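Peer 1: Could you look at this predicted model? Sequence included:
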Amino acid sequence: MQIYKVGGAVRDRLLGLPVTDVDWVVVGATTEEMLARGYRPVGADFPVFLHPKTGEEYALARTERKSGRGYGGFTFHASPDVTLEEDLVRRDLTINAIAEDDQHNLTDPYHGQRDLEERILRHVSPAFAEDPLRVLRVARFAARYAGLGFTVAAETLELMRQLSESGELEALTAERSWKEISRALMEDQPQVFIQVLRDCGALNVLMPEVEALFGVPQPEAHHPEIDTGLHTLSVLEQSALHKQPLTVRWACLLHDLGKGLTPEEEWPRHIAHEHTGLKLIKAVNERFKAPKDCQELALLVGQYHTHGHRALELKASTLLELLQSFDVYRRPQRFEEFIVACEMDARGRKGLEQRSYPQADYLRGAANVARGVAVQPLLEKGFKGPELGEALKRERLKALKAYREAR
């Protein structure tokens, strides 16, 4: 029985990066031996165990064979006679197929160290093309390590393209896809994730609504980058540079989907794109079963982001309607996330990344003014039920008019 550290822990140590999760592979052992040593089984499809003290995952060395469609369409074989090299060859990338023993000796049969030095994301074997989830994984690694200069090998990108054209991506479950997408959006350069998916044809399969934005022009006066797709990538890049949460990054990715529906004869203007895009945002939300907070913010940002940009010009009544739409009284955080999504949209324009965005503080101030209107005086005047709601609305409108005039 031999135990090796594998995967990300070895890769990141060699890159000089912090190591968070540690995975282990066990060669020459049986399930019975693992149980006898106190390991707790957790794998439903193949033998994976939790260490009795550390809780880290230990998997028996295994081989796999394609037996159906999608990520789960594999038959696994784990036994004491499976070698370390046989276990490593089934992994996705060479940089993830390096093993390390307890003496820090490396086993690297597929030249992962060379690819780490050359900053290349390269598949281990042709079996890479059997698992459609690997398209998303490689794009996610590209987003994670882009800052270190990593790129996807041409031959790997070609396999990803073949996978994208094969129909296999459609076999991925919403849950598995969302797990990869959400992790990728939280990487340092999530725009690289989208670009790599586009380069291999996967974006058109997974999110045709986003793919449709590329090549669609916008007015150069407001968008020096002109291309709506490039603008979307820039907005996503800004959201990562400013350390925004997943909800904001998801909204940034989807905020302009309506522009993909604008008839060519109306280019570069996109009248009412905020409303035409809502059905597309809803479709993407449902396709990946995005969490409720991500779904809600994406729809609200899609519908109201131009209100955010024009905040200083809005009438007090329109401003109040905006605040009411976000329920700023009970859900202040959601409105704050809307504001920063609008700011990322404003900054995601070529040459305007450092621009100021006074609308942000103006909107925060308006929300505070509306929230500051007291209910108790109205109750003391005898208002109740629907009448109380209308009276409260009138007082908030009056306060917002005063706030607007004071600015």
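Peer 2: Perfect, I can see it now.
Peer 1: from here on, contacts and neighbour counts on C-alpha atoms
Peer 2: Fine.
Peer 1: how deep is Asp227 tucked in, by neighbour count?
Peer 2: 18 (other CA atoms under 10 Å).
Peer 1: Please give me every residue in contact with the nearest residue to it once chain neighbours are set aside.
Peer 2: Taking CA to CA, 6 or more residues apart in numbering as the measure, Asp227 lies nearest to Pro217, with 4.7 Å between them; neighbours along the chain are not counted. Each residue near Pro217 by CA atoms under 8 Å, 6 or more residues apart in numbering is listed here: Ile226, Asp227, Thr228, Trp267, Pro268.
Peer 1: Gly147 too?
Peer 2: Contacts of Gly147 (CA under 8 Å, 6+ apart): Asp188, Gln189.
Peer 1: Name the SS class of it, please.
Peer 2: helix (DSSP: H, G, I helix; E, B strand; the rest coil).
Peer 1: now it: how far from Ala202?
Peer 2: Going from Gly147 to Ala202 by CA to CA, to the nearest Å gives 23 Å.
Peer 1: what does His51 give?
Peer 2: From His51 to Ala202 the distance is 38 Å (CA to CA).
Peer 1: take a look at this one as well, against the first:
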Amino acid sequence: MQVYLVGGAVRDKLLNRQIKDKDWVVVGASEADMLAKGYQQVGKDFPVFLHPTTQQEYALARTERKVGQGYTGFECDTSTSVTLEQDLMRRDLTVNAMAMDDAGNIIDPFDGQGDLNKRILRHVSAAFVEDPLRVLRVARFAARYSSYGFTIADETKVLMRDISQSGELANLSAERVWVETAKSLLEDTPQVYFETLRECTALKVWFAELDCLWGIPNPAKWHPEIDTGIHTMMVLEQSVRISNKLSVRFAALVHDLGKGLTDPTLWPSHKGHEKLGIAPINTLCERLKVPNDCRNLAILMSEYHSYVHHAFKLKASTINDFLDNCDVWRKPERFADLLLACTADARGRTGFEDSPYPNADYIWQAYLLAKEVNVQEIVQAGYKGAEIKQQLRQKRIHAIAANVA
């Protein structure tokens, strides 16, 4: 029985990158051997065990044979005769197909270290095409390691395109697609994930509402970058600079989906795209099973981002109604996130990347002033029922008006 550190932990150790999780592969052992040593079995599709003290994952060395569709259509062999090299051969990328023994020696049968040095993400073998999930995984790795200078090997891009055009991506589960997407959104360069998927024609399979934005023009006066798809990626890039929250970055990603529904005869104008965007956001979120916090902020962002962009032109009564519609009184943190997403939108334009955005502070100040209105004073003044709500609105508008003036 031999145990090796494998995969991402070895890759990141060689890159001097912080190691978050350690995965181990066990060669020459059976399920009975592992259970006898006190390991707890947790794997469903193949044997994975938790170490009795560290709780780290240990998997029996295995080979895989494609027998069905999708990423689950594999038959695994975890017999004690499976070698370390056979186990490493089934992995996706050469940089993920390295192992380290307890003496610190690197076992690298597919030259992962060479590709690390060249900053190349390259598939291990032709078996790469058997698992459609790898298209998303490689796009995620591209997003994670873009800042290190990594690019995807041309021959790997060809295989990713082949998978995308085979129809196999449709066999993935929504949960798996969202997991890869959410992880990518939390990377330092999440735009690379979506750009990579688009390049290999995979984006339109799961993100059709986003994919169609490329080629749709915006008015050059407000959007020097013109193209809505390019603008969207710029907004996502800006969101990384101002927030590490998944919901903010997702809202940045989908804020302009309504422009995909604008009548082309009206281009580059997109009047009404804010409300038009709600339906495609809901459709996308249903398809991917997106968490409610992400969906809800995204819908607010779509419907109301123009209010924030035009903040200084709004009447006090309009600002108050906007605050009401966003339910800021009960959910101020979500409203603050909306303003962050709007800031990313304003800066996600060519030449505006480092521009100040006083609109967000202005709207937040209006909220703080309106929040100071004491409803108990209204009740104590003798107002009842609907009168209380009416008086509260009037006093809040008056408080906001002081800021507007």
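Peer 2: Great, that's in hand. What you see is a predicted model, and the numbers here were worked out from it, not measured in a lab.
Peer 1: where does the TM-score land?
Peer 2: Once the chains are laid over each other, their TM-score by TM-score structural alignment, normalised by the length of the second structure reads 0.98; 405 aligned residues with a CA RMSD of 1.0 Å.
Peer 1: on that earlier part again, more neighbours: which of His51 and Ala202 of the first structure?
Peer 2: Ala202 (26 against 17).
Peer 1: what residue of the second structure takes the place of that one?
Peer 2: If you follow Ala202 of the first structure across to the second structure using TM-score structural alignment, you land on Ala202.
Peer 1: Is it correct that its match is in contact with Ser164?
Peer 2: Yes: Ala202 of the second structure is in contact with Ser164 according to CA atoms under 8 Å; the separation is 5.1 Å.
Peer 1: anything in contact with each of those two?
Peer 2: Joint contacts of Ala202 of the second structure and Ser164 (CA under 8 Å, 6+ apart) are Val135.
Peer 1: give me the element Arg349 of the second structure is part of.
Peer 2: Arg349 of the second structure belongs to no helix or strand when assigned by DSSP states H and E.
Peer 1: residues touching it, list them.
Peer 2: His223, Pro224, Glu225, His231, Met234, Val235.
Peer 1: if you go through the stretch 51-200 of the second structure in chain order, where are the helices?
Peer 2: Secondary structure of the stretch 51-200 of the second structure, counting by DSSP state H, counting those that start in this stretch: helices at 84-89, 112-118, 133-145, 154-166, 174-185, 191-199.
Peer 1: for those, which one ends up most surrounded?
Peer 2: Highest mean neighbour count among the helices of the stretch 51-200 of the second structure (mean count of other CA atoms under 10 Å): helix 133-145, with a mean of 23.
Peer 1: That one: average distance to aligned residues in the first structure?
Peer 2: In this overlay with the first structure, the average offset of helix 133-145 of the second structure from its partner residues is 0.5 Å by mean CA distance after the TM-score superposition for the first structure.
Peer 1: sorry, back to before: the contacts of Arg349 of the second structure: which two are farthest apart?
Peer 2: Pro224 and Val235 (13.5 Å; CA to CA).
Peer 1: more neighbours, those two?
Peer 2: Legend: neighbour count by other CA under 10 Å for Pro224 of the second structure and Val235, higher for Val235 (28 against 14).
Peer 1: what about that one, which SS state?
Peer 2: helix.
Peer 1: Isn't it up against Ala251?
Peer 2: No: contact criterion CA under 8 Å: Val235 of the second structure and Ala251 do not qualify, at 9.8 Å.
Peer 1: circling back to that earlier point, CSV for the contacts of Pro217 of the first structure, including distance to Pro208 of the first structure and secondary structure?
Peer 2: Converted to CSV, these look like this (distance: CA to CA, whole Å; DSSP: H, G, I helix; E, B strand; the rest coil):
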residue, distance to Pro208 of the first structure, secondary structure
Ile226, 20, coil
Asp227, 16, strand
Thr228, 14, helix
Trp267, 20, coil
Pro268, 20, coil
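Peer 1: Which of these sits closest to Lys350 of the first structure?
Peer 2: Distances from Lys350 of the first structure to those, taken by CA to CA, are shortest for Ile226, at 8.8 Å.
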